[in-house]
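*Asks:* Any chance you can model this:
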Amino acid sequence: MKNIKSKHSIKLLALLFVSSLAFVGCSSDDDDHDDHDHEEELITTVRYTLTNGTDVVTLEFQDLDGEGGADGTYDVSGPLTANTTYVGEIQLLNETENPADNITLEVEDEGDEHEFFYTTSISDITISKDDLDVDGNPVGIETTLVTGDAGAGSLTIELIHEPTKPNDGTSASAGGSTDVEVTFSIEVQ
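*Replies:* Next up is the predicted model:
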């Protein structure tokens, strides 16, 4: 009798487990708000291009096998020029697709659900976000970066999904979840 009860319990637990997976995997589209489920995209490449005339500096992170495989690579094409204003544009790609999937377009379309945050350890650099979502809040795909005096440090770029908007301009106050975060070593000459 004990053996039959044990088999019945195992079957019941297996059924409950499968049911819970189905519940977690499915969602209702009958939410009371306009939010939709966030299907996380694979981001293999983050490219931040800063341009002032012919002075172009590109910061690129690339991890073609995704998280958990080989370490990603960081490349900065050169130093920034002191006391200069750059127009910045960020691009997110999934290069496991052929052709590469431009994730930036999705972030732009869902601007009210995303925001980029730029943090630098160099006090003489300011970065402003130049593009807005449908509610008039910053997104940060397009930026203006202004350098001051020469120096060296880091620049961190974070993409937050479903941040609190408006916020104080920092990812710490934004809440939400991090879609991507990369930190580059930069130099101003």
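
*Asks:* contacts and neighbour counts: CA atoms only from here.
*Replies:* Will do.

*Asks:* ok, the closest residue in space to Tyr48 that isn't next to it in sequence - contacts?
*Replies:* In space, and not counting its chain neighbours, Tyr48 is closest to Ile90: 4.3 Å by Cα to Cα, 6 or more residues apart in numbering. By Cα atoms under 8 Å, 6 or more residues apart in numbering, Ile90 lies in contact with Val46, Arg47, Tyr48, Thr49, Thr104, Ile141, Glu142.

*Asks:* What count of nearby residues applies to the fifth one?
*Replies:* So that's Thr104. Counted with other Cα atoms under 10 Å, residues neighbouring Thr104 total 18.

*Asks:* The second one now?
*Replies:* In terms of burial, Arg47 registers 18 neighbours under the definition other Cα under 10 Å.

*Asks:* got it, and the third one?
*Replies:* One way to gauge burial is a neighbour count; for Tyr48, by other Cα under 10 Å, it gives 21.

*Asks:* A helix includes Thr104, no?
*Replies:* Yes: read with DSSP: H, G, I helix; E, B strand; the rest coil, Thr104 is one of the residues of a helix.

*Asks:* So Gly72 sits against Leu64, correct?
*Replies:* Yes: between Gly72 and Leu64 there is a contact under Cα atoms under 8 Å: 7.5 Å.

*Asks:* So these two - more neighbours on which side?
*Replies:* Leu64 (18 against 15).

*Asks:* Can you give me the distance of Tyr118 to Asp133?
*Replies:* Separation of Tyr118 from Asp133 (Cα to Cα, to the nearest Å) stands at 17 Å.

*Asks:* I have a second one here; can you model it like the first so I can compare?
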Amino acid sequence: MENYKSIKTIKLLALLFVLGLTIASCSNDDDDHDHDHEEELITTVTYQLSSGMDIVTLEFQDIDGDGSAAPTYTVSGPLTANTIYTGSIELLNETESPAEDITEEVEDEGDEHEFFITSSISDIIVTKTDSDEDGNPIGIESTLVTGDPGSGTLTIILKHEPTKPNDGTSADAGGSTDVEVTFNIAVQ
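*Replies:* Below you'll find the model as predicted:
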């Protein structure tokens, strides 16, 4: 009789274990992010900087995506020294017709994205002016302040699934890089 009770106890424990695994595997974790997101094709990155009548546009285009045509980098002109610019980034997939606006997706999924804009010119300071639903920066909108004249580069990086908050650098943010482009710029 005692042997029968121990077999019954073992069967009951095994059943509870299997039931526990089944419930755990079917749970819906609202904090689970889509880590297997399908990366959007970004063929065009435009960073428009405006300070009144002074408008400078930086644009990267790789119309054929991963095709054989070389990408193009254009900068419409120099930045003005000691000036405050309002900046806005636009991302497009121009392999679609009409072009797909990827910026909207980045904004809608702001908690899963962040732009990092840096310059090799030490007098340039960029501040992100938009934020996600948790109050963390996204960087679609920004303010860029120039200092003394000089020349160098300006790099724009879009991270997917970055650590938020972070120290403001793409290295600290981690995540994966959706796009990274570097422009040659001048401040006059």
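
*Asks:* where exactly do the strands run in the first structure?
*Replies:* Using DSSP state E, the strands found in the first structure span residues 45-52, 55-62, 73-76, 85-94, 101-102, 114-120, 126-129, 142-146, 151-161, 177-188.

*Asks:* And the ones you listed: which comes nearest Asn3 of the first structure?
*Replies:* Closest approach to Asn3 of the first structure among those (Cα to Cα): strand 177-188, 46.8 Å.

*Asks:* okay, and the closest one goes to which residues in the second structure?
*Replies:* The aligned range for strand 177-188 of the first structure in the second structure is 176-187, by TM-score structural alignment.

*Asks:* Check stretch 138-155 of the first structure too.
*Replies:* Going by TM-score structural alignment: stretch 138-155 of the first structure matches residues 137-154.

*Asks:* now the end-to-end length of that stretch.
*Replies:* 19 Å.

*Asks:* Please state the offset of it from the chain centre?
*Replies:* How far stretch 137-154 of the second structure lies from its chain's middle: 17 Å, per Cα atoms, centre = their mean, to the nearest Å.

*Asks:* Flag every buried residue along that stretch.
*Replies:* Across stretch 137-154 of the second structure, burial judged by 16 or more other Cα atoms under 10 Å covers 137-147, 150-151, 154.

*Asks:* Which residue is the nearest non-sequential neighbour of Glu141 of the second structure?
*Replies:* Ser88 (4.7 Å).

*Asks:* Contact partners for that neighbour?
*Replies:* The contact partners of Ser88 of the second structure, by Cα under 8 Å, 6+ apart, come to Tyr47, Gln48, Leu49, Ile140, Glu141, Ser142.

*Asks:* Can you tell me which of these comes closest to Tyr4 of the second structure?
*Replies:* Distance to Tyr4 of the second structure across those (Cα to Cα) is lowest for Ile140, with 68.8 Å.

*Asks:* Do I have it right that that closest one meets Asp130?
*Replies:* Yes: counting by Cα under 8 Å, Ile140 of the second structure touches Asp130, with 6.8 Å between them.

*Asks:* which residues are contacting stretch 149-159 of the first structure?
*Replies:* 81-83, 114-122, 124, 171, 178-189.

*Asks:* Revised request: answer the last question for stretch 16-35 of the second structure.
*Replies:* Glu161.

*Asks:* do the same with stretch 165-184 of the second structure
*Replies:* So stretch 165-184 of the second structure is contacted by 39, 42, 58, 60, 73-75, 116, 136, 151-164 (Cα under 8 Å, 6+ apart).

*Asks:* Give the PyMOL command for selecting the buried subset of those residues.
*Replies:* To isolate in PyMOL the members of the contacts of stretch 165-184 of the second structure that are buried, counting by 16+ other Cα under 10 Å, one can use:
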select buried, resi 42+58+60+73+75+116+136+151+154+156+157+158+159+160+161+162+163+164
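
*Asks:* which ones are touching Asp109 of the first structure?
*Replies:* Asp109 of the first structure neighbours (Cα under 8 Å, 6+ apart): none.

*Asks:* Quick check: it vs Ile103 of the first structure, distance?
*Replies:* Separation of Asp109 of the first structure from Ile103 of the first structure (Cα to Cα) stands at 10 Å.

*Asks:* Now for the two: what residues contact both?
*Replies:* With contacts defined as Cα under 8 Å, 6+ apart, no residue is shared by Asp109 of the first structure and Ile103.

*Asks:* What residues in the first structure pair up with stretch 96-106 of the second structure?
*Replies:* Under TM-score structural alignment, stretch 96-106 of the second structure corresponds to residues 97-107 of the first structure.

*Asks:* buried residues in the matching stretch?
*Replies:* In stretch 97-107 of the first structure, counting by 16+ other Cα under 10 Å, buried: Asp101, Asn102, Ile103, Thr104, Val107.
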